[in-house]
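Asks: what follows is a predicted structure for the sequence shown.
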Amino acid sequence: MENSSRERITLHLDMDSFFSSVEVRERPELRGLPVVVGSDPKGGSGRGVVSTCSYEAREFGIHSGMPISKAYRLCSDATYLKVNMKLYKDASENIMDTIRIFADRFQQVSVDEAYIDIGDSISDYESAILLAEKIKSEVKRLQRLTCSIGVAPNKVIAKIASDFNKPDRLTVVRPEDVQNFLFPLHVSKIPGIGKKTQPILQEMGIEKVGQLASCDVQLLIARFGKFGLVMHQLANGIDTREVKERDVVKSISTEDTFDEDIYDPLEIERSFSELSEKVHVSLIKKHFRFRTVTIKVRFEDFRTYTRAKTLNAATTDKDAIRKTAISLMEEFLGKGRFRLLGVGVTKLEKLDERQTFLSDFL
């Protein structure tokens, strides 16, 4: 029987504890030890957060997004490493090159995740399992890293499956097993249902995916709008999104969380100059020009604001980033101390070959 679009087989690959695993690969002496990647804990007074950590560190209760100071209190003997994004991006490129060749359609969604559509060439799950095992084997052989893969009828189920039994596992959900797999799970396992949505669902008596799936969809729409319908469909294992390559960069940005809150206008200007320089380097490397400059401001009490300004014409001018960012910052000066500042550019346009060549000299 011909394989229809609803019967496609989709794989979701998720690298295991990616940042820390790459660090351990480069430093074999750290294997088997708790490793935390983030910022300097400064003996428990550091102000950053955990980017990721090894599974050994997770045994102490450490997890991504946790304040680095709390992680240090949980395990002061862990090895704490600063984020080395260039190292991780280089590793990611090699990994994606390794797995891309197995796909009929391929979609990288983050530095350590990708969807693989094999529906054109494979229509049975036995063959799909063999292919997934081959991919895992090749990633381990060529990149010396482990990954977990979910095999399922669509993207959302494959993503949930890849995270179901980490690390270094393969989880298969056949069409006839979708409800038995999804319904017992907590609603937080559905992508998009986060800390704001969960309490509202709990108030409605909904904690499990099965409860969400059987809930009156009109009640969900009344409470959540269009997202209510989306949640209901995902809870029932319905996801019609296709796997497709993403080649559009929508924004380039960077930010800095200060060890000590800053107030002095000269320090603020110096910070924006450094942030603008980083954004400009990335902009030129990726061969884009921009029209809109954005800033992000976080006060010491965690109040957070963004502002943006669109220029008359697209440009690659580094000074335009800096000057616009400083101008946007003026309304916040004198209103408190700042914990974080960020700069970004949006409304990007790809440079043509001649512009790309000239931009290398800017």
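Replies: Arrived safely.

Asks: from now on I want contacts and neighbour counts done on CA atoms only, so please keep to that.
Replies: Noted.

Asks: need the three-state assignment for E269.
Replies: helix (DSSP: H, G, I helix; E, B strand; the rest coil).

Asks: that one contacts A325, doesn't it?
Replies: No. E269 lies out of contact with A325 (Cα atoms under 8 Å); the separation is 9.1 Å.

Asks: who's more crowded, the two?
Replies: A325 (27 against 16; other Cα atoms under 10 Å).

Asks: and the more buried one, what does it touch?
Replies: F272, V293, T294, I295, V343 (Cα atoms under 8 Å, 6 or more residues apart in numbering).

Asks: now the stretch of helix or strand A320 belongs to: how far from the chain's centre is it?
Replies: Following DSSP states H and E, one finds A320 within helix 318-329. The chain centre lies 27 Å from the centre of helix 318-329; the measure is Cα atoms, centre = their mean, to the nearest Å.

Asks: after that helix, next one along is what?
Replies: Counting by DSSP H and E, the element after helix 318-329 in chain order, helix or strand, is strand 338-346.

Asks: helices and strands around that following strand, which ones?
Replies: Applying 3 or more Cα pairs under 8 Å, 6 or more residues apart in numbering; DSSP states H and E, we find strand 338-346 packed against strand 251-262, helix 265-285, strand 288-299.

Asks: here comes the other one, which I'd like you to weigh against the first:
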Amino acid sequence: MTSPAERRVVHLDMDAFYASVEQRDQPELRGRPVVVGGDSRRAVVAAASYEARKFGIRSAMPMFRARRLCPDLVIVELRMDHYRAVSQEIRAILGRFTEQIEPLALDECYLDVSEHAPTLTAAGRLAQAMKDEIRARVRLTASAGVGPNKFVAKIASALRKPDGLVLVPTNEVLGFLAPLPASRMWGVGKVTERRLAHAGITTIGGLAAADPAALEALLGKQGRRMWEFAHGDDQRDVQVARRAKSVSNETTFEEDTTDLVVLREKLEALARRVAERLHRRRLAGRTIVLKLTYRNFQHASRRTTLGAPTSDDRVIADEAVRLLGRSEAGTRPVRLVGVGVSGFDAGAADAPPQLGFFSS
């Protein structure tokens, strides 16, 4: 594992995720103030487009108040299953860059790219490549921060939204953090911000200059943690799930297709990638999953369960092709296709991979 002093961490945050998905899927909403949430009086805003934010509308705001701020507001119902599917599509893209991913929500995650990027500049290029791939494949924008730890990367990602990229070298961390308002600090809400201001602390630099014992007396253990963060000291690892629930790969076509030959060839290639990852993780699964996204961004999946777990690419490919025959892929244009394996036996990660009949 890379030591904290040598880490290159990316925090990637999708821009106004739910609202941006709706504007992508419904072109007539682009450029208009859009919020996602219920339409009842007691509903709250789940997400607001950047056009809506110009009116002061924010997430968690009561919907009736948002309407007062912007009479022309467009309200769209939540589609959580759809957002989860888009999030999985983004996660699959990021998985091509590194497997060291810690999801925070559907729209944000940490990535430790230390093994793939020897310098912060290289990490920045990798983050830009992630953003470019997401824009090309999913037609959404993301903002990213790159730094020596999670705290710095997360703060950096928020500074140039939307579609931003901010790099913070280790030797510039203190200067980067110092002028930022204390409200940018982890754990500082409105109440804590007022308490800090009453103590004469209004910036992260002020937190760094404060007596840590005094901060602890004021805010409890959280005060000590804030003082450490204000000095750019964050020892937390990027937390990757130890036990995978599924292993999958997917790809987006340059042009939507109904060509079953093309789709079968792509499924075979994806099955090989999935099998390689299963072997690396010493996993074998019983459930084969086919994922499709059609031209209108409607998602569909088909699955089958085998009698015994497998990690063989030919078995995975054959089953995926059979599942393709149970879909509308031959008549409806497909923009994305994916293959996954799940249903791992308990303790499978500790067992040797099960080889196919023709493995040497």
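Replies: Here it is on my side, so go on. What you see is a predicted model; the values in this text were computed from it and never measured.

Asks: related to what we said a few turns ago, need the contacts of A325 of the first structure in CSV with neighbour count, can you?
Replies: As requested, the contacts of A325 of the first structure are arranged in CSV below (neighbours: other Cα atoms under 10 Å):
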residue, neighbour count
F272, 25
V293, 26
T294, 21
I295, 24
V343, 31
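
Asks: the helices and strands packed on strand 338-346 of the first structure into TSV, with extra columns for distance to R339 of the first structure?
Replies: As requested, these are arranged in TSV below (distance: least, Cα to Cα, whole Å):
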stretch	distance to R339 of the first structure
strand 251-262	5
helix 265-285	11
strand 288-299	5
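
Asks: how about the secondary structure of E254 of the second structure?
Replies: Recorded secondary structure, E254 of the second structure: strand (three-state DSSP).

Asks: now for it, how many residues are close by?
Replies: The burial count for E254 of the second structure: 10, using other Cα under 10 Å.

Asks: now swap in the one 3 residues further on and tell me
Replies: Neighbourhood size, T257 of the second structure [other Cα under 10 Å]: 19.

Asks: just tell me what it corresponds to in the first structure.
Replies: Aligned counterpart of T257 of the second structure in the first structure: none (TM-score structural alignment).

Asks: ok, T257 of the second structure touching R335?
Replies: Yes. The pair T257 of the second structure and R335 passes the contact test of Cα under 8 Å, sitting 6.7 Å apart.

Asks: grab the most central residue of the second structure for me.
Replies: E108 (4.0 Å; Cα atoms, centre = their mean).

Asks: find the nearest non-adjacent residue to that one, please.
Replies: Closest residue in space to E108 of the second structure, ignoring its immediate chain neighbours: D13 at 4.3 Å, by Cα to Cα, 6 or more residues apart in numbering.

Asks: I'd say the one you found and L106 touch.
Replies: No. Checked against Cα under 8 Å, the pair D13 of the second structure and L106 is beyond contact range at 9.4 Å.

Asks: who's more crowded, the two?
Replies: D13 (27 against 19).

Asks: can you tell me the SS state at that one?
Replies: D13 of the second structure, by the three-state scheme (three-state DSSP), is strand.

Asks: contact partners for it?
Replies: By Cα under 8 Å, 6+ apart, the neighbours of D13 of the second structure are D107, E108, C109, A142, S143, A144, S157.

Asks: of those residues - the most surrounded one?
Replies: Most neighbours among those, by other Cα under 10 Å: A144, with 32 neighbours.

Asks: ok, and for the longest helix along the second structure, which residues are buried?
Replies: Secondary structure of the second structure read by DSSP state H shows that its longest helix is helix 260-281. Within helix 260-281 of the second structure, the residues that count as buried by 16 or more other Cα atoms under 10 Å are 263-264, 266-275, 277-279, 281.

Asks: A helix includes K131 of the second structure, no?
Replies: Yes. Assessed by three-state DSSP, K131 of the second structure belongs to a helix.
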